[in-house]
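Visitor: here are the coordinates; sequence isn't available:
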């Protein structure tokens, strides 16, 4: 059973997704040649000059080494066939009511839509929230049940360990693998921490069918919300180890009144206008 978190009843406005604005929550995957460019992406010619290869369009780092279970994770590639969501009407506006938020604390999660024309009357809604400051261990994550696991406190290294560093001890059989970090393994933003979602700073973005997104590790987000006329097939890539609270954590959103909702506006006006450019 997911813990509950309370917030005020209100409506926030969705906006067309922008890589810079979305950056605190993850990355937008799109063709820089047709979407005004993406900062810091490099390109090369490929396939005997018949293709342009954009380098490292998103970051996929495995953070499961920080999980309490210590169970290794493997890359998982799944498909989600997401049907259009039913919208509510509030003061003449079409709104989506946010009832669940989830996060994947030790892995990014990438969504790549398939077969959606950029001019089609179909898009999807991404709802994200920043993470509140980490609660103390004594607070047991503010008393919510089940309390989410907090990382184990790091023990201070002894003087001997600091002097030896990552080198094996020549006087014992302790030839453990080097602990020197691999620079290639340090790419990608760090997880967001173990705090709860800050619902006062909820953001919502409308994303076109020719754009993919990656949620950063630990980013609180709503389950995928498809808007429009037809389902969208998403290829979803992430790390998983099969431990429920390592792979996915959820909270239920409680409010008094009409609930916490997102005004999706006019789909053509917000999500499709750029597709006609």
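Guide: On my side now, so go ahead. What you see is a predicted model; the values in this text were computed from it and never measured. Numbers count the residues shown, from 1 in each chain.

Visitor: Only C-alpha atoms from now on, for both contacts and neighbour counts.
Guide: OK.

Visitor: Give me the neighbour count for the nearest residue to residue 203 once chain neighbours are set aside.
Guide: If you skip the residues right next to it in sequence, residue 203 has residue 128 as its closest partner in space, 5.4 Å away by C-alpha to C-alpha, 6 or more residues apart in numbering. For residue 128, the neighbour count with other C-alpha atoms under 10 Å is 27.

Visitor: okay, now the one to match up with it:
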């Protein structure tokens, strides 16, 4: 059997079980700095490099995915968080499942992120690799460098499909 994923709008509340939404919004703490020239949107994500790790910054360049798309695998980073901040201004897809044992297809959540929203996957949260849409897209990625294996990859027993990009609210 194949599960069809329903697309949800990415909001901080809906994404909270999986990590943080990184965005400049009136709903987050913000204040003026630099003699009134800059608005600082403060403390948007908890970066967790884990024991003996350090936070590093990379750029990931994602190739666009075509729909319909079959989700066959997921990954997680058991030793640290992983943040994705889009640089191309393009929407992208986020597929997640709760931290813990291998997820079932029915546990997957699908979010549409705007081109000005980043996500920070909390330590151990299952997620699909980068899902750029429409065109090649660059992302600043903040994640962990350090000893030990920090990427678990699993194949789903049941597949999930992304058929279309019509959003629903959760």
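Guide: Good, I have the coordinates. No experiment lies behind these values; they were computed from the predicted model shown.

Visitor: before we move on, back to that, the residue nearest to residue 203 of the first structure -> the second structure?
Guide: The criterion is TM-score structural alignment: under it, residue 128 of the first structure has residue 96 as its aligned partner in the second structure.

Visitor: now the residue nearest the centre of the second structure: how far from residue 44 of the second structure?
Guide: Taking C-alpha atoms, centre = their mean as the criterion, residue 119 is the residue nearest the geometric centre of the second structure, at 4.3 Å. Going from residue 119 of the second structure to residue 44 of the second structure by C-alpha to C-alpha, to the nearest Å gives 10 Å.

Visitor: Which parts of the first structure are helices?
Guide: When secondary structure is read from DSSP state H, the first structure shows helices at 19-22, 159-164, 244-247, 267.

Visitor: can you put those helices in TSV and add mean neighbour count?
Guide: TSV is the format used below for those (neighbours: other C-alpha atoms under 10 Å):
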stretch	mean neighbour count
helix 19-22	16
helix 159-164	10
helix 244-247	17
helix 267	18
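
Visitor: The residue mapped onto residue 239 of the first structure from the second structure and residue 26 of the second structure, how far apart?
Guide: Residue correspondence to the second structure (TM-score structural alignment): residue 239 of the first structure is matched to residue 144. Here the distance between residue 144 of the second structure and residue 26 of the second structure works out to 29 Å (C-alpha to C-alpha).

Visitor: neighbour-wise, which of those two wins?
Guide: When residue 144 of the second structure and residue 26 are compared on other C-alpha under 10 Å, the one with more neighbours turns out to be residue 144, at 24 against 8.

Visitor: Is that one in contact with residue 82, as I believe?
Guide: Yes: in this structure residue 144 of the second structure lies within contact range of residue 82 using C-alpha atoms under 8 Å: 7.3 Å.

Visitor: re the thing from before, okay if I get the helices of the first structure as CSV plus distance to residue 105 of the first structure?
Guide: CSV is the format used below for the helices of the first structure (distance: least, C-alpha to C-alpha, whole Å):
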stretch, distance to residue 105 of the first structure
helix 19-22, 18
helix 159-164, 30
helix 244-247, 7
helix 267, 31
